[in-house]
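1. what's the 3D shape of this:
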Amino acid sequence: MSVTSSSVTSYEVRGDIGIIWINNPPVNALSQALRDGIYAAVNAAQDDATKALIMICQGRTFIAGADISEFDKAPTEPSFNKILETIEQSAKPIVAAIHGTALGGGLETALACHYRCAVGTAMVGLPEVKLGLLPGAGGTQRAPRLTGVEAAIKLITSGNLIKAKDAVGLNLIDHIIEGDDLLEGAMAYVQQLLADNAPLRKVRDINIDPASFDPAIFDNSRKQLSRRARGQLAPQRIIDCIEAAATLSFDEGLATEGRLFMDLKDGSQSAAMRHMFFAQREANKIKGLGKETAKRAIKSVAIIGGGTMGGGIAMNFANVGIPVTMLEINDEALQRGLGIIDKNYSMTVKKGKLSEEQKQGCLSLISGTTDYQDLANADLVIEAVFENLEIKQQVFAKLDKVCKPGAILASNTSYQDVNAIAAATKRPEDVIGLHFFSPANIMKLLEIVRADNTSDEVIATSMAVAKAIGKVPVLSGVCFGFIGNRMFSEYGRETQLCLIEGASAEQIDRVMEEYGMAMGPLAVSDLAGIDIGYKVREGLSAEEKGDPRSFCVADALVDLGRLGQKSGAGFYQYDPQTRARISDPEVSALVEAKAAEYGVERRDFTDEEIRDRLLLPLINEGAKILQEGIAQRSGDIDVVYVYGYGFPVYHGGPMQYADHLGLDAVYKKLSALHRESGKDYWQPADLIKTLAESGSSFAKWSQS
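-> Below is the predicted model of the structure:
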């Protein structure tokens, strides 16, 4: 019998049990309407004849978290904490019945209930740290009272989900329901609780025994997190909250949590990380491409080229059960390529992330050939040969002859003209760029490059394929370097110019690592191999290469056989056992010699100068990419940089960082560098000038 309802909640009575139904599609997010509905239903149930209440959700999941779109809106009453207090203070036991996921505010709601049951497939977690936040409705106070301090630190600072059965071991879940009928199982569980005269348990009343944890755990965790999540504030504030849970009263701890939550919510780091949350989802949406666009079935894949990149690409498909045929120029090269794949899988097994049985299953899906005819029935062919346009055109001409009609022909090129590649075929509508990032089996980003004649069907299929193999796709138009490498060339140029003009390699890398980059640009160059850029430049004209001061040091290092980590020396020396980088006076002498050769007067740099010199060109080039329509929106550029280039997520990507600085400030800094240097590449992009003068931002422009 239904007794009350709202737009997203309803309440019914079955016998002596009241059922609070939640129905806020698609994931039952805790909108204001839902919070109000829960509050009203719990209060209404206090006056009826029921003996216990069940909170249960319709659809595919329990409450999957807060409605993030409401974070920047003014709070309304009753507050979420007031609603959870109402649940906890209910005179009748309330049991949360969980299926799907109970995340963030959803799990906090369940923790305010007196008991929790779940189906075995359910997952729970407090992932707020991934948005630069902490659980703000008692999660940091209730969780450690159930799990213990150490487990709560691990759970909340990682933000990872755990299975319901594992949550039972942590006391987050009390009972696993067998079978598929959640309501029936929950009803039976509640009846058993009533028969057993189960107490009205309130998590807030649990005291954490000081003897149950080592007091040093808080400082030790802070030190570990300062390395693991370098520069991020939220993990540190989570430790503060859990320490408060262990040493203060519940209400005092809750006040600490609320204050620190608001500090994070109103700060730039969480704003940037929430921006990235939405930007990644927006990147999946192609303007002008409807959901009804047909997609082609991809049941078999071929890879041209068995090198490190080709092998990594092949692994992506084998990992999800799609058979792959890898083509090489001869059997020796083919066996070498297959050996690289076997070695990669063996390393994963050694790390405990894959079983030997799973490894063999993946390897069984990868076969090799030296004959193009063996690719005749592939649904998708990805070329991953050397970055030479003529060679790629030859490959595509062969594919055009042997591949079946409707096969998608993709190039993994990182900067070549996809239109010119497509012109080598009689089916340019089937040609697309799929730019994987190295190592291809690990890196999440996939740049999908739309050529002039690429069909909507091929684009839609490529986006779906990216999702199927666990990649984060971003659509790009055709230009030299597409989105990522076109911008990165500006970053690389200024790195080298700062070096020859007086900054040390150590200072440059330190400044960018302190900004949040996983590695500084010169350390990255050593890791990737300095000769990669050297080989690319060999195929460029003098105009395309640009200012010789921006590559003369790197080229000289290659000429000396200093290729980076793989040769034991590059911009740094490397310890042969640990690969630890060591400053090298020979590099300093070489830089000074090149500066003298090119008439460069060296000087000292401030850290701020280096940061501006490296980051402002990313922003300026990104603005030009937006102007030209190469990227759909500024958030897409940010996704490319966070997922493909290690840009710190808590800055939200270069375009979000620019919006945070303010485009007026960016415009002034670029203009000053343009005046001082006289270099055209420092002239602010027209879009920056326009947005600065109107007081707008990249985000607002992208949404218009």
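2. C-alpha from now on. contacts and neighbour counts both.
-> Will do.
3. strands of the stretch 501-650 of the chain, start to end?
-> For the stretch 501-650 of the chain, the strands defined by DSSP state E, counting those that start in this stretch occupy 573-574, 581-582.
4. following up with a second sequence; could you model it the same way so I can compare the two?
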Amino acid sequence: MAIHFERDDEGVVTLTMDMSGSANVMNAEYHEAMGETVARLEAERDHITGVVLTSAKKTFFAGGDLNLLIRITPGNGSEALGFLEEVKAQLRRLERLGKPVVAAIDGSALGGGFEIALACHHRVALDDDRIRIGLPEATLGLLPGGGGVTRLVRLLGVQPALPLLMEGKQLRPARALQAGLVHELAATREELVEKARAWIRANPAPAQPWDEPGHEVPGARFGDPDLYGLLAAAPAVLRKKTHGAYPAPEKILAAAVEGAQVDFDTALRVEARYFVELATGQVAKNMINTFWFQLNGINAGGSRPAGVERSAVSKVGVLGAGMMGAGIAEVSAKAGIEVVLKDVTLEAARRGAGDTPGITPTDSDADLAGCDLVIEAVFENRELKNRVLPAAEAAALPDAVIASNTSTLPITGLASAVSDPTRFIGLHFFSPVPKMRLVEIIRGERTSDETLARAFDYVLRIGKTPIVVNDSRGFYTSRTFGTYVTEAVSMVAEGVSPALVENVAKRAGMAVGPLAVSDEVTLTLQLKIRDQALADDPAAAGALGDHPAFAVLEELVAEGRTGKSGGAGFYEYPEGGRKFLWPGLSRYAEADAGVTEKDVEDRLLFIQSLETLRCLDEGVLTSVGDANVGSVFGFGFAPWSGGTVQFVNSYGLTSFVERADYLADTYGERFRPPASLRDRAATNTPY
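-> Predicted coordinates for the structure are as follows:
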């Protein structure tokens, strides 16, 4: 039985959810088991004093079965709606049993799992920081369709519930208690059950707040000016954040507000219809595919070499205590790894270490003794890297992994600086390191499987998501992201309004406008990367040397506009004020540049997807999942799309080829789709 039913001498029934598989999920097995369980509870009601709902798994309940959800289409939407209505009806019967029902949350309760808990009269959670509680459906392009919107709005009120729903927040138990999602915490599993039973004894005939006579949704009284203010402002505020690219927050807002104005059971129906509308849409499918299936596959070791034993880094040496090196040292130390942070001076090393425990600042290579991993994070200069790497390798353990945090320089070339290139690898972190989830692992021509596996294990250890790519200039992320920035600057050179470029990029779902990003990374760095590429490959002079984007960058740098760190770039940075686009860019603007808004958007998105496909063709990328996850987490490609390759799939291969050919004919051969894509389009074979 998927839900074990056990009644003790006091009449307390313990329901232990134990679906087949590693986690409890809301699928047909759950539906059948809960239906039978609720029917039995109703039949034996007179012999029951209360119900404790718990789990036999590591998690309380994992949520909806995404294997089923991703298959919902407009054609079977009514069937999905019927299933959802039945699931909700079961929970409705459970909370109206007339007996106290307590959720004993002994593991993470997310999505459908927390919706089950919300249908219980009382919620006690184990006070364990590994546990997460919440309704994260919005992060997968969905809304909580099992009663989550309806119950949370009635529990907390419209305004307090909306951030939790629209942002998909996952809270630790202590924070969930503060937010009102759970009623009590317990220090141990024994105390968890005892508190549940104690509440049952003290509350023999409870009812949910929304089933009490005269109940009103907190803060949703008709005529309340605060409510009208919220209703008037919320859609505009939301649109400013999402630019209309993310339907889930909009539907959550609609379901919450509309549901608050009607009775509880009608609100459940409103919620269910909005859920199915989202589930049949393409955005949810894109996000589920990438942020669930592909991301979980990566974190489970999909790109890790098979047959290599797991390893655990014990001591990391970080070379360079600047922003990147300090960030790498911080996340390593917080993961419980001993860290040595080395810089040219002890003062600089101390400044980089800050007050983070577990970091030893130094200016001596000798202190790298005992390190089984060394990560070089000095300036992006090959000569400098070639000087610091051999000394660090000599001081570390004989079998230590030696890594470079370079964002563009080929790893195979850098490996020549160390005595054993099989132990050399690229570990490309993103700034700011503590916040950015991705690490791009770059395998050089001679990097061994063992080295790659050890690097992979380290990245997981520090709580990051690893993607694995093969060596190339710029690897995958920097190379592809570079096309986004240069395409934007090219449009400025063509006379397109800089404000239009920035606004269209954000409307398309990009995390940051390309001109703002250009300022962040500095205009000088982009020119240095171009110059290094030209020095290494003079044959690239035609493509790089004559690129209109670099002419603009050179002009701005010559005028002292080097980027944000220099105080001026494409933007002005007034002290104490908000940045704004430099009015002097009007020198490039033309009244009619001949580039439509749609062309601006597609040039920015298509150029990144096309470069990704070239990386797949060249073997730089070996996994579509690495491409999608890397594009969103690494350089902020529009999350609604599911990533650069999923964008091609969802656009439709034939339609994408036709549009890319138009862009190539109009704006240049860089938009010409590769032969591999044409072949796939001819056979309708998605990536």
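5. TM-score of the superposed pair?
-> With the length set by TM-score structural alignment, normalised by the length of structure 2, the two chains reach a TM-score of 0.89; 658 aligned residues with a CA RMSD of 2.7 Å.
6. ranking the strands of the stretch 501-650 of structure 1 by burial, who's on top?
-> strand 573-574 (a mean of 22; mean count of other CA atoms under 10 Å).
7. list the contacts of that one.
-> 565, 568, 580-584 (CA atoms under 8 Å, 6 or more residues apart in numbering).
8. residue 464 of structure 1 is nearest to which of the strands of the stretch 501-650 of structure 1?
-> strand 581-582 (40.9 Å; CA to CA).
9. give me the mean deviation of that closest one from structure 2.
-> Strand 581-582 of structure 1, aligned to structure 2 and superposed, deviates on average by 2.2 Å (mean CA distance after the TM-score superposition for structure 1).
10. what packs against that strand?
-> Packed against strand 581-582 of structure 1 by the contact rule (3 or more CA pairs under 8 Å, 6 or more residues apart in numbering; DSSP states H and E) you find strand 573-574.
11. please say which position in structure 1 residue 115 of structure 2 maps to.
-> With TM-score structural alignment defining the correspondence, residue 115 of structure 2 maps onto residue 108 in structure 1.
12. for residue 527 of structure 2, same thing?
-> Here residue 527 of structure 2 is matched to residue 534 in structure 1, going by TM-score structural alignment.
13. contacts only, for its match.
-> 554-555, 558.
14. of these, which ones are shared with structure 2?
-> By both residues aligned by TM-score structural alignment, their matches' CA atoms under 8 Å, the contacts of residue 534 of structure 1 still in contact after alignment to structure 2 are 554-555.
15. can you pick the most crowded of the contacts of residue 534 of structure 1?
-> residue 554 (23 neighbours; other CA atoms under 10 Å).
16. find the nearest non-adjacent residue to that one, please.
-> Counting by CA to CA, 6 or more residues apart in numbering, residue 554 of structure 1 lies nearest to residue 530, which is 6.7 Å off, once chain neighbours are set aside.
17. and what of residue 392 of structure 1?
-> Nearest one to residue 392 of structure 1, counting by CA to CA, 6+ apart, is residue 421 at 6.7 Å.
18. can you give me the neighbour number for residue 197 of structure 1?
-> As a burial measure, residue 197 of structure 1 scores 9 neighbours (other CA under 10 Å).
19. which residue lines up with it in structure 2?
-> Match for residue 197 of structure 1 (TM-score structural alignment): residue 204.
20. one step back: for the residue nearest to residue 392 of structure 1, which three-state class applies?
-> Following DSSP: H, G, I helix; E, B strand; the rest coil, the label given to residue 421 of structure 1 is helix.
21. measure it to residue 439 of structure 1 for me?
-> Residue 421 of structure 1 sits 24 Å away from residue 439 of structure 1, going by CA to CA, to the nearest Å.
22. so for these two, which residue has more residues nearby?
-> Comparing residue 421 of structure 1 with residue 439 by neighbour count (other CA under 10 Å), the higher total belongs to residue 421, at 26 against 14.
23. so that one touches residue 388, yeah?
-> No - contact status for residue 421 of structure 1 versus residue 388: not in contact, 10.5 Å apart, counting by CA atoms under 8 Å.
24. residue boundaries of the strands in the stretch 51-200 of structure 2?
-> 63-64, 101-105, 109-110, 122-126, 133-134, 170-171, 184-186.
25. of all those, which lies closest to residue 473 of structure 2?
-> In terms of CA to CA, the element of these nearest to residue 473 of structure 2 is strand 170-171, at 38.0 Å.
26. in structure 1, what stretch matches that closest one?
-> The aligned range for strand 170-171 of structure 2 is 161-162, by TM-score structural alignment.
27. centre of the chain to the matching stretch, how far?
-> Stretch 161-162 of structure 1 sits 17 Å away from the centroid of its parent chain (CA atoms, centre = their mean, to the nearest Å).
28. so where is stretch 645-658 of structure 1 in structure 2?
-> Residues 635-648 of structure 2 are matched to stretch 645-658 of structure 1 when aligned by TM-score structural alignment.
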